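J.: Give the three-dimensional model of this entry:
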Amino acid sequence: MFPVFPLIATLATQSLATMAAYSFPVVAPVIAKDLEVPGTLVGFFISTVYGVGIISALLSPRFIRRFGAVRVSQLVLMATLAMLLSCAVGSVLSVVLGAALLGLAYGATAPASTHLLVPRTPPRIMNLVLSIRQIGVPLGGVLAGLVMAPLTLSLGWQAALLWQTLPVLAVILLLECTRLAWDADRDPSRQIFSQGLFAPVQMLFDRPELRRLAFVSFVYSGLQLCFIAFITVHLTSKTRFDLVQAGWALAVYQLAAVISRPIWGWLADKWLSAHSLLAWQGFIMGAAALLTGQFGMNWAPWVVLSLSAVAGASASGFTGLAYAEWARLGGTQRTEATGLGSGLMFAGVLLLPSLFSVIVTAFDDYALPYGFVGGLAALSGFLLLHQKNS
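T.: Here you go, the predicted model:
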């Protein structure tokens, strides 16, 4: 039976939390002007969310076991609410505090969803369900763009943030109606702080198959953000694209991610395993990165947009399959494994784009950094295929 209502609940939680986080990049110039800081500093908001999110990703499985996945999902939304209210105060300090508050719970979204969905999902559609759930990330980004820009122009960015609190509050209350039934497996006696923060990392030492998946998750997520962070500045500086055309390329990238995630999940359930598809995605995104690094003045717009779609479908379309693999390989520890996977993906988001930026700045060229991260993606694909064949 298809888990319709648990899927809607987890998808809504992920979408609203991501929408709040991605609201700042959407209207970064306006916020930077009001706070009298350089516009580039607004980018540190996302870095703070994901950086602190590593901690919540590693710790959240213990809270989920003790309080239940629904209660933890409500905590994610309460942290989202706290972030929106804090940032709406409109000072640099309140914005930094808001980013940290959201990060304290944001890493729990995937582990809570996995804990809730896996027992209620037939194995024959597991990859599809988890891939649909992962649509919440690009969907949250799309919603932020659709909502924040017009509301900011008409009401101001602080009021636009406050309007987001209404659907967040509504979902918190709706989740309470399901809590007794969906959190029936919680264990109130479970100890939360009896083990160290990095206890989940022990799984990597005990399970060789998880080590390869860890490397893949780190690389793929990092490459995903490299595309998102640099595609517009790359196109406007190295090709004939203006800002609007470059924005279209990024929109195509995001749209391809939304459309492809359930398709990848369906393929993994019907034709090839998630493991095999993850390997082939590494080769595809690696090739897309190499070609993207060659963008120049003579590139036709339709070619650039087509390549953006391929990059989005692979580099941003992999996450549902990755979480399905973490859950499958984790077995009875699937919640802990998913938390570990989230932490590694967040680490990739933090580190690889930063390294990419350093290389671009040092050499004033995109071919080298795209070749580097593309090579890592292809290597990840080879590692997965080797694991399957060994």
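J.: alpha carbons only for contacts and neighbour counts from here, please
T.: Will do.
J.: So Gln281 sits against Ser316, correct?
T.: No. Look at Gln281 against Ser316 with C-alpha atoms under 8 Å: they stay out of range, at 9.9 Å.
J.: between these two, who's got more neighbours?
T.: Comparing Gln281 with Ser316 by other C-alpha atoms under 10 Å, the one with more neighbours is Ser316, at 31 against 24.
J.: who touches that one in this structure?
T.: Ser221, Gln224, Gln254, Ala257 (C-alpha atoms under 8 Å, 6 or more residues apart in numbering).
J.: The second one - how many residues pack around it?
T.: Pointing back at Gln224 there. Using other C-alpha under 10 Å, Gln224 has 24 neighbouring residues.
J.: go on, Val27?
T.: With other C-alpha under 10 Å as criterion, Val27 counts 20.
J.: what's the nearest residue to it if we skip its chain neighbours?
T.: Among residues not flanking Val27 along the chain, Ala149 sits closest, at 6.4 Å (C-alpha to C-alpha, 6 or more residues apart in numbering).
J.: elements contacting the one helix or strand that neighbour maps to?
T.: Here Ala149, judged by DSSP states H and E, is contained in helix 136-155. If contacts are counted by 3 or more C-alpha pairs under 8 Å, 6 or more residues apart in numbering; DSSP states H and E, helix 136-155 sits against helix 4-26, helix 157-163, helix 243-270.
J.: would JSON lines of those with distance to Val89 and mean neighbour count be doable?
T.: Converted to JSON lines, the helices and strands packed on helix 136-155 look like this (distance: least, C-alpha to C-alpha, whole Å; neighbours: other C-alpha atoms under 10 Å):
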{"stretch": "helix 4-26", "distance to Val89": "14", "mean neighbour count": "22"}
{"stretch": "helix 157-163", "distance to Val89": "7", "mean neighbour count": "19"}
{"stretch": "helix 243-270", "distance to Val89": "30", "mean neighbour count": "21"}
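J.: I'd like the structure of this one too, to check against the first:
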Amino acid sequence: MSRMLIALAAMFLQQTFASVGKVLPAVLAPLVIAELHADPAWVGVYYGTSAAASLVAQMGCGSFIVRNGALRMSQVALVLLGGGMAVAAEGSLPGFAASAIIGGGGAAVSTPTSSQLLYKVSPPRLAPLIFSIKQTAVPAGLLICGFLGPAMAAALGWRGAVLAIAAACVAFAAALQPLRARFDDDRVPSRRFRFADFRATIASVVRAPDLRGLSLACFAFNGVQSVFTAYFVTYLVALGYELSAAGFLFSVVVAVAVPCRVLWGWVGSFHLAPRLVMAGLALGMAGSIAVTGRFTAAWPMAAMGLVGAMLSATAMSWHGILLSETARLAPAGSAGAVTGGVLSFGQIGALLGPFAFSLLLRLTGGYGAGWAVCIIPALWVGFSLLCQRVPRESVIRSGTTRPTLG
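T.: Below you'll find the predicted structure:
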């Protein structure tokens, strides 16, 4: 048990640093834009470039995790993230482009590595709960960055804030070193990276029906989450609310995701099959989106906050239970690689979701069509998971076996 708790604490902190590093540029963007006299659209370019780098990194990280060990690759992810932020502190647009590639690609590896390590040390029955606790690090990182980022920038300047977080990432990577012998005892030094690994990673999740279903769920869930985080505040402002009020409401509803991630993991560990929990989240997501699309200026903020909290409880809270199922279904020793493959579909959803929403907003001049389209993948995933036939359900719930990919 102590080994599991040490691993959980290490991966929670690793994921927190990754979350802080990924969101810090957005928090400091107004200061950077003002100094560089840059177009605000470059923020979107930065995160689009980062998402593309994340997609490549998650598709290709499997061999590196097997060869070097999950703990070592967690360290590498933190060092790359810190290095990327240090490059951004140079303060030029090319520097930010390089930062998006280096830091974005590095941060993206943090989830597959933590999945590989945690599944190895977690009791199978507790895996949904353990993974969900670890994934609360992401919203925790968002909240920490939201509070500390502006304060650090005020005290140190935006460059100083970026360099301070970069140094913290590298320092924590070094702090993980004493744990390496304990957790990387399963690495395979003879494993080599091949470009064919990209194709093999995608094939491994597309050919297996259960993993294919999780990949499509990740695509839909991450797409809806990206639309929610990108447009919810803007949507409220368009309805007539002040930016400060809309931003405060968004912060409150996002905070709901922290306990909900743990709650869904507990339900998936002790009360319902994870597949059914994800189906419920998908259907709840669809219902919340449908109501969100019907907001008007006459709605009281409390009502909007309640609906937003329901959307956050579903669209922002699925990660741990989906990742634990992905690790359970992966062949032995391949949890990191398979997780990267499933998450790559999520990255595609994160790219296409906001793009489709933006296109519909431009074509229709309103937000309703964009929210309506988001309902479709959520509904489809919900009913697909409900109707999915899962063989040997009792074995799956006990978590005593792993399938093989054919």
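J.: Only the buried residues of the helix holding Ala149 of structure 1, if you could.
T.: By 16 or more other C-alpha atoms under 10 Å, the buried positions in helix 136-155 of structure 1 come out as 136-145, 147-149, 151-152.
J.: Can you tell me which of the residues you listed is nearest Val216 of structure 1?
T.: Using C-alpha to C-alpha, Val137 comes nearest to Val216 of structure 1 of the buried residues of helix 136-155 of structure 1, at 19.0 Å.
J.: isn't that closest one right next to Gln14, touching?
T.: Yes. Val137 of structure 1 lies in contact with Gln14 (C-alpha under 8 Å); the separation is 6.5 Å.
J.: once the two are aligned, what's the mean deviation for stretch 45-65 of structure 1 against structure 2?
T.: Aligned to structure 2 and superposed, stretch 45-65 of structure 1 gives a mean residue distance of 1.1 Å (mean C-alpha distance after the TM-score superposition for structure 1).
J.: who's in contact with that stretch?
T.: Under the contact criterion C-alpha under 8 Å, 6+ apart, stretch 45-65 of structure 1 has outside partners 21-22, 24, 71-72, 95-96, 99-100, 102-108, 111-112, 115, 185-187, 190-192, 197-198, 200, 335-336, 339-340, 342-344, 346-347, 349-350.
J.: so how far is Met345 of structure 1 from the closest residue to Ala315 of structure 1 other than its chain neighbours?
T.: Excluding the flanking residues, the one nearest Ala315 of structure 1 by C-alpha to C-alpha, 6+ apart is Gln224, at 4.9 Å. Distance of Gln224 of structure 1 to Met345 of structure 1, given as C-alpha to C-alpha, to the nearest Å: 10 Å.
J.: How about Met297 of structure 1?
T.: Distance from Met297 of structure 1 to Met345 of structure 1, by C-alpha to C-alpha: 34 Å.
J.: Looking at those two, which is more packed in?
T.: More crowded of Met297 of structure 1 and Met345, by other C-alpha under 10 Å: Met345, with 25 against 12.
J.: Quickly find the element holding that one.
T.: helix 334-363.
J.: relative to helix 257-270, how tilted is the helix or strand harbouring Ala327 of structure 2?
T.: Assigned by DSSP H and E, Ala327 of structure 2 belongs to helix 319-329. Helix 319-329 of structure 2 and helix 257-270 are oriented at 40 degrees to each other (axes from the mean of the first three to the mean of the last three C-alpha atoms, to 10 degrees).
J.: Quick check: helix 319-329 of structure 2 compared with structure 1, mean distance?
T.: Here the mean offset of helix 319-329 of structure 2 against structure 1 after fitting is 1.0 Å, by mean C-alpha distance after the TM-score superposition for structure 1.
J.: and if you look at stretch 9-29 of structure 2?
T.: Looks like 1.2 Å for stretch 9-29 of structure 2 (mean C-alpha distance after the TM-score superposition for structure 1).
J.: Show the contacting residues for Val291 of structure 2.
T.: Val307.
J.: For it, give its distance to Cys374 of structure 2.
T.: Taken as C-alpha to C-alpha, the span from Val291 of structure 2 to Cys374 of structure 2 is 12 Å.
J.: try Ala161 of structure 2
T.: Distance, Ala161 of structure 2 to Cys374 of structure 2, using C-alpha to C-alpha: 36 Å.
J.: and the helix holding Ala327 of structure 2 with helix 335-364, angle?
T.: Using the same axes, to 10 degrees: helix 319-329 of structure 2 against helix 335-364 is 140 degrees.
J.: In structure 1, which residues correspond to helix 319-329 of structure 2?
T.: Mapping helix 319-329 of structure 2 onto structure 1 (TM-score structural alignment) gives residues 319-329.
J.: can you pull the contacts of the one residue sitting closest to the centre of structure 1?
T.: Nearest to the geometric centre of structure 1 sits Val137, at 5.5 Å (C-alpha atoms, centre = their mean). Counting by C-alpha under 8 Å, 6+ apart, Val137 of structure 1 makes contact with Gln14, Ser15, Thr18.
J.: of those residues, closest to Asn127 of structure 1?
T.: For the contacts of Val137 of structure 1, the residue nearest Asn127 of structure 1 by C-alpha to C-alpha is Gln14; the value is 17.4 Å.
J.: Need the overlap of contacts for Gln224 and Met345 of structure 1.
T.: Joint contacts of Gln224 of structure 1 and Met345 (C-alpha under 8 Å, 6+ apart) do not exist.
J.: residue contacts, Val233 of structure 2?
T.: Val233 of structure 2 sits in contact with Leu243, Ala246, Gly247, Phe250, where contact means C-alpha under 8 Å, 6+ apart.
J.: Structure 1: which residue goes with the third one?
T.: Okay, so that is Gly247 of structure 2. So Gly247 of structure 2 corresponds to Gly247, using TM-score structural alignment.
J.: what helix or strand does the residue nearest to its match when sequence neighbours are not counted sit in?
T.: Using C-alpha to C-alpha, 6+ apart and skipping residues adjacent in sequence, the residue nearest Gly247 of structure 1 is Thr232, 6.3 Å away. Assigned by DSSP H and E, Thr232 of structure 1 falls within helix 208-238.
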